[in-house]
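1. sequence and predicted model, in that order:
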Amino acid sequence: MGDPSRRGFISVLAVLLSTGWAANHFASLIPVLREHEGLSHAVLDGVFGIYALGLLPGLLTGGVLSDRVGRAAVVLPGALVASLGTVFLLLWHNTSGLLVGRLVVGVGAGLAIGAGTAWAADLRGKAGTVMAGVVLTSGFALGPLFSGLMAQFAAFPLATPFVVSALLSVCSVAAAAMWSRTPTSPSAVLPLPADGERSVRSALIWALPLAPWVFASATVSFVTMSARLGDRYSGPLLPGIAAALTLGAGIIVQTIARHRDWGRQAGSAGAGLAALGYCLVAAGGAHPPLALFVVCALTLGTAYGLCLRSGLLDLETLAPPASRGTLTGIFYVGTYLGFGLPVLLVVLEPSLGPSIPMLVLAALAALVAVIRFRAVLASYQPTTLEEYAS
């Protein structure tokens, strides 16, 4: 099947794809669970968001462990834990079962995603970092789309999507276990530059301000906006299509940015587009028109893709390689806080309405865009990182 190192890299990407699928396909099953199990919007938003609670310790411990014991020893068990959570979701459809299943999926995904992204960077440098972001986004997009189709047309709408997701996870882990090879020391992959500009502090200062706008943008589109259209367009296909539009836009913009080698101002543009998207969501109110829903999905999806790509490249470029797994985990913790945003909006809506919280988010994202834009302009000076900053 060709170059073994290429097969190994592809198998790592396959684990990221299946883990992204397992993490996000639940969004399309929310309407089915509401209809078949009689669960409320608040309960299902809580089930969706508790994933982030499991994710946080997984990301933090997974990144640190992978820097010490190797990527494979963390990524592959993490992906299997995510598949175990999927099995819980398959077998247990009451509130407690769904909460436990999503929590376990979150823990497993946390172990696999941050360390898996660092693993791809170890194997292919900048190209590996970019591809990890694109493939992970593809899993986030394809999972809800295909699970929505299966829930709509398959004979067992609450079983088939979970079975498919679990099988994908197990098969990808088996392939990676056979084909992947990881450096024994990540620091050997990319040495520190002579001028010592790589540091934990500089990497986090550049990357972390972009993190909140990654999944906050995505979930506002395919959870919050889908729920606001639910009184007119019901069924599992709506959130699946919303996720496909949002994350499809994210995949496309990351691919274009990779081919055209966009620089650090792409992150400024991503935060600016997040601000614009939140303003559009605010303008739509509690009952947005379908056309605005599509525009919001594309705008927020583009913001998601640019913020994710730029944040990961900040880390790949500026982080000491021996700390790359830890810092990638920290960055992803910041991004995944956005999964709790739909629940927060549900809590705030009775007192503040549907628009004011979105305008506050828009103001914060715009502030980040302006600060980063000015900082990138100020950084235009000869350095060993000049190519990335240009």
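-> Nice, I can see it.
2. okay, CA-based contacts and neighbour counts for the rest of this
-> Will do.
3. Leu84: which element?
-> helix 72-91 (DSSP states H and E).
4. one more: Met178?
-> helix 160-179.
5. do the same with Leu59
-> Counting by DSSP H and E, Leu59 is part of helix 41-69.
6. and here is the other one:
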Amino acid sequence: MDNTSRRRLVSFWLIGYSVFMVLYGTAIPTPLYELYQEAWQFSDGILTLIFSVYALSVVPGSLIFGQISDQIGRRKVVFTGLLVMALGSATFVIADGVTGLFAGRIVQGFGVGILTGAATAALVELRPDAPKLASIVSTGAFVGGTAMGAILTGAFAQYGPAALQGPYLVHLGLLIPGFVGVYLMPETIQSRPVRRVRLRRPTIPPSIRFRFLIGVCIGFITMAVIGMFLSLAPSYITALLGIENIVLSAGIVSLVFGASGVAQISLRRFSYHRMMTLGMILLVAGLCGFVVAVPIRSVVLLLSSSVLTGLGHGLSFMGAVGFINGISPDENRGDVVSAFYAISYIGLGLPTVGIGFSADVIGLYHAVLVFTVLLGVSGIALVGIIRLKINEFSDDSPQPGTPS
């Protein structure tokens, strides 16, 4: 192996590590939300707003810098994303109230939007001989980073010092190898001078609008479920089951993402319509179990439901992404996929806000129950539509899964 090949290989793994660490950072606040609420006395509605500004901040970062990275190159954009993520963790370290939490989450969301598209593209370009490996690494980094960020932060908060600052300081140190990776990384595209970035509304061709609508509804629902778990699951478990161990409540979130990763990697050969239908069924079953676990106070049902939810998320979202890519005409693929992700990230944020403010009025359990009923009915309806219109959703050769 010559020096250039060795450099590309090292860069490949360090850029994958960077994606892992960026998603790790976004999961740090999840097990800490309850501690923030105790310290600064804000409602569940405000908590979900804090979470949702992250999801909505991802969209402009992704749209703007996705275009820029095609023009100025991947290295500069990945470096900028890492720098912004470091700023996000630093903002949380000095936060002394709700305003600081909002600022930290906005910066984190923008950092994720900046980095992930360019870094995912860079992985493919650094190893053009192994596109499946690039897909596995990016998928594993997305779900693995979120899972590890939640569980390790929960352990730190439960047993370590400075629970509200320490995890972010550790994260700042863990970002350093990512910067090394960017330094070593050879540029993978020929950069072009940027004259002006012009954002335009994505266009969906009339011939695919019905199928696009079904795919984007599945993306919206799966992200809405993940939003609920990332923002409210720890409070839900503590308040309603009386379990005050942060490690366990964070472990539920990690379990969901771990199961999602397993589904995306091990079941990637399923056809897209099968992924979407089976994924929706598992997702709804997991949500129902999550709700039933409270009145019967069953930790076993809580854990098993979390696994089902994660498997459902991994399958349905992977199927929706592959399906959207498959139906998109070459000349409109960028527009169609951008629209899919934008609406999916709105699903990550807005329904969660609805749950939070509903919880302030009718209680957290009933708010989650209503959420489960609405999403359950919608999910089963989508399964029925796909089965009735099976010819429009069938596919022969699914591509490797795309990270969520």
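-> Now that the structure is in, tell me what you want to look at. Owing to the predicted nature of the structure, the values given are computational and were not obtained by experimental measurement.
7. how alike are these chains, TM-score-wise?
-> Here the superposed chains carry a TM-score of 0.82, computed using TM-score structural alignment, normalised by the length of structure 1; 372 aligned residues with a CA RMSD of 3.3 Å.
8. about what we covered before: flag every buried residue along the helix holding Leu59 of structure 1.
-> 44-68 (16 or more other CA atoms under 10 Å).
9. please say which position in structure 2 Trp262 of structure 1 maps to.
-> Matched across to structure 2, Trp262 of structure 1 falls on Phe270, judged by TM-score structural alignment.
10. structure 1: strands as residue ranges?
-> Assigned by DSSP state E, the strands in structure 1 number zero.
11. show me the longest helix that occurs in it.
-> The longest helix of structure 1 (DSSP state H) is helix 95-153.
12. could you check the angle helix 160-179 makes with it?
-> 100 degrees (axes from the mean of the first three to the mean of the last three CA atoms, to 10 degrees).
13. where along the stretch 151-300 of structure 2 do the helices fall?
-> Taking DSSP state H, counting those that start in this stretch as the test, the helices found in the stretch 151-300 of structure 2 are 166-174, 176-184, 209-241, 246-266, 272-296, 299-327.
14. buried residues, the last one. List them.
-> Buried residues in helix 299-327 of structure 2, counting neighbours by 16+ other CA under 10 Å, are found at 301-327.
15. returning to what we had before: which residue sits closest to the match of Trp262 of structure 1, ignoring its sequence neighbours?
-> Pro398 (7.2 Å; CA to CA, 6 or more residues apart in numbering).
16. one more: Val200 of structure 1?
-> With CA to CA, 6+ apart, the residue lying closest to Val200 of structure 1 is Ala319, at 5.6 Å.
17. distance check, the one you found against Gly311 of structure 1.
-> Relative to Gly311 of structure 1, Ala319 of structure 1 is positioned 11 Å away (CA to CA, to the nearest Å).
18. quick one, what contacts the spatially closest residue to Phe212 of structure 2 that is not a sequence neighbour?
-> The spatial neighbour of Phe212 of structure 2 that comes closest, neighbours along the chain excluded (CA to CA, 6+ apart), is Ile324 at 6.5 Å. Ile324 of structure 2 makes contact with Phe212, Gly215, Val336, Val337, Phe340, according to CA atoms under 8 Å, 6 or more residues apart in numbering.
19. sorry, back to before: give me the neighbour count for the match of Trp262 of structure 1.
-> 18 (other CA atoms under 10 Å).
20. same deal with Asn3 of structure 2?
-> 8.
21. again, but for Ile256 of structure 1
-> 11.
22. for Leu126 of structure 2, same thing?
-> 24.
23. who are the contact partners of the closest residue to Leu369 of structure 2 other than its chain neighbours?
-> In space, and not counting its chain neighbours, Leu369 of structure 2 is closest to Val291: 6.4 Å by CA to CA, 6+ apart. Each residue near Val291 of structure 2 by CA under 8 Å, 6+ apart is listed here: Tyr365, Val368, Leu369, Thr372.
24. can you list these in TSV and add distance to Val77 of structure 2?
-> Below are those laid out as TSV (distance: CA to CA, whole Å):
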residue	distance to Val77 of structure 2
Tyr365	42
Val368	38
Leu369	42
Thr372	39
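25. sorry, back to before: looking at the contacts of Ile324 of structure 2, which has the most residues close by?
-> Most neighbours among these, by other CA under 10 Å: Gly215, with 26 neighbours.
26. pull out the buried residues from stretch 203-218 of structure 2.
-> Ile204, Arg211, Phe212, Ile214, Gly215, Val216, Cys217, Ile218.
27. return the distance of stretch 224-235 of structure 2 from the chain's centre.
-> 12 Å (CA atoms, centre = their mean, to the nearest Å).
28. kindly report the same for stretch 222-229 of structure 1.
-> For stretch 222-229 of structure 1, the distance to the chain centre is 18 Å (CA atoms, centre = their mean).
29. go on, stretch 301-309 of structure 1?
-> Computed by CA atoms, centre = their mean, the chain-centroid distance of stretch 301-309 of structure 1 equals 10 Å.
30. average offset of that stretch relative to structure 2?
-> In this overlay with structure 2, the average offset of stretch 301-309 of structure 1 from its partner residues is 1.8 Å by mean CA distance after the TM-score superposition for structure 1.
31. what residues in structure 2 pair up with that stretch?
-> Going by TM-score structural alignment, stretch 301-309 of structure 1 lines up with residues 310-318 of structure 2.
32. same thing with stretch 92-106 of structure 1?
-> Taking TM-score structural alignment, stretch 92-106 of structure 1 hits residues 95-109 over in structure 2.
33. residues contacting that stretch, please?
-> With CA under 8 Å, 6+ apart, stretch 95-109 of structure 2 has contacts from 25-26, 40, 42, 50-51, 53-58, 61, 84-85, 87-89, 91-92, 94.
34. could you redo the last one with a cut-off of 6 Å?
-> Ile50, Val53, Tyr54, Ser57, Val58, Met85, Gly88, Thr91, Phe92 (CA atoms under 6 Å, 6 or more residues apart in numbering).
35. relative to Phe102 of structure 2, how far out is the second one?
-> Think Val53 of structure 2. Using CA to CA, Val53 of structure 2 is found at 7 Å from Phe102 of structure 2.
36. aligned partner of Leu172 of structure 2 in structure 1?
-> Aligned partner of Leu172 of structure 2 by TM-score structural alignment: Ala166.
37. mind checking how far the residue nearest to its match when sequence neighbours are not counted is from Ala322 of structure 1?
-> Leaving aside its chain neighbours, Ala166 of structure 1 sits nearest to Ser83 (4.9 Å; criterion: CA to CA, 6+ apart). Remark: distance between Ser83 of structure 1 and Ala322 of structure 1 (CA to CA) = 29 Å.
38. between these two, which one's more packed in?
-> Neighbour count, other CA under 10 Å: between Ser83 of structure 1 and Ala322, Ser83 has more, with 29 against 20.
39. what's that one aligned with over in structure 2?
-> Using TM-score structural alignment, Ser83 of structure 1 sits opposite Ala86 in structure 2.
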